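# Give me the fold of what follows.
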Amino acid sequence: MMFLQILFTLSFLFSSSNALDFCVADLNAPQGPVGYSCKKAEAVTVEDFVFSGLRAAGNTSNLKKSVLRPAASNQLPGVNGLGISAVRLDFAVGGRTAMHTHPEATEVVVVIQGTLVGGFISSANKVYLKSLKEGDVMVFPQGLMHFQINIGESQALAFGCLSSASPSVYFMDYAWFANDLPTHILQETTFLDPDQIKKLKGVLGGTG
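Next up, the predicted model:
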């Protein structure tokens, strides 16, 4: 009988009613390695779980003719700690996302409008490449370099979902050519011609 009483007490103490359902980001607090600290429960509202910033098309008047807009913990505090976020990808004709990676997130992309080529490169240096039409879905595994290109004759639109509430993005071209890494170091490590390197640095804002 005593055992049943103890079991009942423990089940009450650790019941789902006492569990933390969510941890809405306190954007006024610093962000740590595992995300933001939790906003006080009494300050949480439904607006913390809603974001309307992906409704309209983004401005694709840029070098890549594309724009990526996230709905991550900074824009949608309710996803903090839940391991998920979203992104809208708009492409003008010929638009593309440069080769990039998300070091801590897998991405699933669904094409809503237009035709894209999506691809990624495995750690074994194998290329996985596919033409994607409206309704097609492609997964880009965590940490692998990947890209999308609009190969159609009209605007393209896709939405992505990532397995992190605050996914980082690492662009290869900016990592090489948008900083002050000396040209001779890039030449030695990439086998590119110095004039090419300096031209790309000029386009992307790098020096050295």
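# From now on I want contacts and neighbour counts done on CA atoms only, so please keep to that.
Fine.
# check contacts around Phe49.
Counting by CA atoms under 8 Å, 6 or more residues apart in numbering, Phe49 touches 76-79.
# Apply 6 Å and report the result again.
By CA atoms under 6 Å, 6 or more residues apart in numbering, the contact set of Phe49 is Gly78.
# what's the spacing between it and Lys40?
15 Å (CA to CA, to the nearest Å).
# Now name the helix or strand holding Leu4.
Using DSSP states H and E, the element containing Leu4 is helix 2-13.
# Could you verify my assumption that Gly114 touches Glu153?
No - counting by CA atoms under 6 Å, no contact exists between Gly114 and Glu153, whose distance comes to 8.1 Å.
# From the neighbour counts alone, determine which of those two ranks first.
Shown here are Gly114 and Glu153; by other CA atoms under 10 Å, Gly114 has more neighbours (20 against 11).
# how about the strands of the chain, start to end?
66-71, 85-91, 96-101, 107-113, 116-121, 127-132, 137-140, 146-150, 156-162, 170-171 (DSSP state E).
# Kindly reformat the ones you listed as a markdown table and extend each row with distance to Val203 and mean neighbour count.
Below are the strands of the chain laid out as a markdown table (distance: least, CA to CA, whole Å; neighbours: other CA atoms under 10 Å):
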| stretch | distance to Val203 | mean neighbour count |
| --- | --- | --- |
| strand 66-71 | 17 | 21 |
| strand 85-91 | 20 | 24 |
| strand 96-101 | 14 | 20 |
| strand 107-113 | 28 | 19 |
| strand 116-121 | 25 | 20 |
| strand 127-132 | 27 | 15 |
| strand 137-140 | 28 | 18 |
| strand 146-150 | 20 | 24 |
| strand 156-162 | 25 | 22 |
| strand 170-171 | 15 | 16 |
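# To Asn179, which of those lies closest?
For Asn179, the closest of these is strand 170-171, at 12.3 Å, according to CA to CA.
# name the helices or strands packed onto the closest one?
On a contact count with 3 or more CA pairs under 6 Å, 6 or more residues apart in numbering; DSSP states H and E, strand 170-171 meets strand 96-101.
# quick one more, to check against the first:
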Amino acid sequence: MARSSPLLLAAFTLFFLLVAPSLAADPDMLQDICVADLSSGVKVNGFACKANVTEDDFFFKGLATPGATNNTMGSLVTGANVEKIPGLNTLGVSMARIDYAPGGLNPPHTHPRATEMVFVLEGTLDVGFITTANKLVAKTITKGETFVFPRGLVHFQKNNGNVPAAVISAFNSQLPGTQSIAVTLFTSNPPVPDNVLTKAFQIGTKEVEKIKSRLAPKKS
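Just a heads-up that it's a prediction; the model follows:
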């Protein structure tokens, strides 16, 4: 078997080092600002830039107010991404606030486009993520502490205390995307076939229908 040329090996290594960062987060920006035109019909990997820019394109006050947690999971995520702050377009960052009632859960989910870092504002949370080797990495964190969830891995936060809790989350994407595992599988449109869900979760059709009815969006 022929031995690889040192020059070829060096070229491959350099190519890998150049390409790898582009796979880790949003693409780098090519100008000072590119405020998202959320009404544009132009389809790009991100949003088209709008012409008339104001200071409000870079401002959002939604994280200052605790979210209402009187829902099934007892938690609420308030996003501060490019859809709320058009000025984030091409900048590769965003934030969110998550509020938890006592006993509240931010259920198992993934962010396909971002790593997440949470900073605890109030309360104490049990947090964790699961690796692709099916290993749970979990810890209890409290006010002033930080925890990181690697990009794409299933993770959760649970408030086991008897007082409300809240965190600020940071993401290395302007629009991280969120796929809640249960909601994604049981309320998709069109629906995942029941025979897929019954076999995957080793449950019966009645249990599938019961889960679907509990997770279905509430009609106003």
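# Overlay them and tell me the TM-score.
Overlay of the two chains. TM-score (TM-score structural alignment, normalised by the length of the first structure): 0.85; 186 aligned residues with a CA RMSD of 1.5 Å.
# Residue nearest the middle of the first structure, spatially speaking?
For the first structure, the residue nearest the mean C-alpha position is Pro167 (4.8 Å; CA atoms, centre = their mean).
# Can you tell me how far it is from Thr106 of the first structure?
The value you get for Pro167 of the first structure to Thr106 of the first structure, if CA to CA is used, is 9 Å.
# next one: Ser163 of the first structure
5 Å.
# longest single helix anywhere in the second structure?
Under DSSP state H, the helix in the second structure containing the largest number of residues is helix 6-19.
# which ones are touching the counterpart of Leu68 of the first structure in the second structure?
In the second structure, Leu68 of the first structure lines up with Val77, judged by TM-score structural alignment. Applying CA under 6 Å, 6+ apart, we find Val77 of the second structure in contact with 97-98.
# Mind doing that once more with 7 Å?
96-99 (CA atoms under 7 Å, 6 or more residues apart in numbering).
# Also Pro193 of the second structure?
Counted by CA under 7 Å, 6+ apart, Pro193 of the second structure has zero contacts.
# hang on, the earlier thing: as TSV, the strands of the first structure with distance to Gly202 of the first structure would be great.
Listed next are the strands of the first structure as TSV, based on distance: least, CA to CA, whole Å:
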stretch	distance to Gly202 of the first structure
strand 66-71	20
strand 85-91	24
strand 96-101	17
strand 107-113	31
strand 116-121	27
strand 127-132	30
strand 137-140	31
strand 146-150	23
strand 156-162	29
strand 170-171	17
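# returning to that earlier point: so where in the first structure does the longest helix of the second structure end up aligned?
Under TM-score structural alignment, there's no match for helix 6-19 of the second structure.
# now stretch 95-114 of the second structure
Aligned by TM-score structural alignment, stretch 95-114 of the second structure falls on residues 86-105 of the first structure.
# same deal with stretch 156-165 of the second structure?
Stretch 156-165 of the second structure covers residues 147-156 of the first structure once aligned (TM-score structural alignment).
# What are the contacting residues of the matching stretch?
Contacts for stretch 147-156 of the first structure (CA under 7 Å, 6+ apart): 90-100, 113-120.
# Who are the contact partners of the nearest residue to Thr115 of the second structure once chain neighbours are set aside?
Closest residue to Thr115 of the second structure apart from its sequence neighbours, by CA to CA, 6 or more residues apart in numbering: Arg151 at 3.9 Å. Neighbouring residues of Arg151 of the second structure by CA under 7 Å, 6+ apart: 111-116.
# mind checking how far Arg151 of the second structure is from Lys61 of the second structure?
26 Å.
# same deal with Gln179 of the second structure?
To Lys61 of the second structure, Gln179 of the second structure is 25 Å away according to CA to CA.
# and if you look at Glu83 of the second structure?
Glu83 of the second structure is 14 Å from Lys61 of the second structure, by CA to CA.
# the more surrounded of those two?
In terms of neighbours (other CA under 10 Å), Glu83 is the more surrounded of Glu83 of the second structure and Lys61; the figures are 16 against 8.
# What is the neighbour count of the closest residue to that one other than its chain neighbours?
Nearest residue to Glu83 of the second structure in three dimensions, chain neighbours excluded: Leu38, at 7.3 Å (CA to CA, 6+ apart). For Leu38 of the second structure, the neighbour count with other CA under 10 Å is 16.
# For Cys161 of the first structure, see how far away the counterpart of Leu38 of the second structure in the first structure is.
By TM-score structural alignment, Leu38 of the second structure lines up with Leu27 in the first structure. Distance, Leu27 of the first structure to Cys161 of the first structure, by CA to CA: 22 Å.
# before we move on, what about Asp173 of the first structure?
Distance from Asp173 of the first structure to Cys161 of the first structure, by CA to CA: 23 Å.
# Just give me the match in the first structure for Gly204 of the second structure.
Mapped onto the first structure by TM-score structural alignment, Gly204 of the second structure lines up with Asp193.
# Give me the neighbour count for the closest residue to that match other than its chain neighbours.
Sequence neighbours aside, Gln187 is the residue nearest to Asp193 of the first structure in space, at 6.4 Å (criterion: CA to CA, 6+ apart). For Gln187 of the first structure, the neighbour count with other CA under 10 Å is 15.
# that older thread, among the contacts of Arg151 of the second structure, who's most crowded?
Ala114 (27 neighbours).
# got the contact list for that residue?
Residues near Ala114 of the second structure by CA under 7 Å, 6+ apart: 25, 151-152, 171-173, 176.
# hmm, try it at 6 Å
Per CA under 6 Å, 6+ apart, neighbours of Ala114 of the second structure: 151, 171-173, 176.
# Lovely, talk soon.
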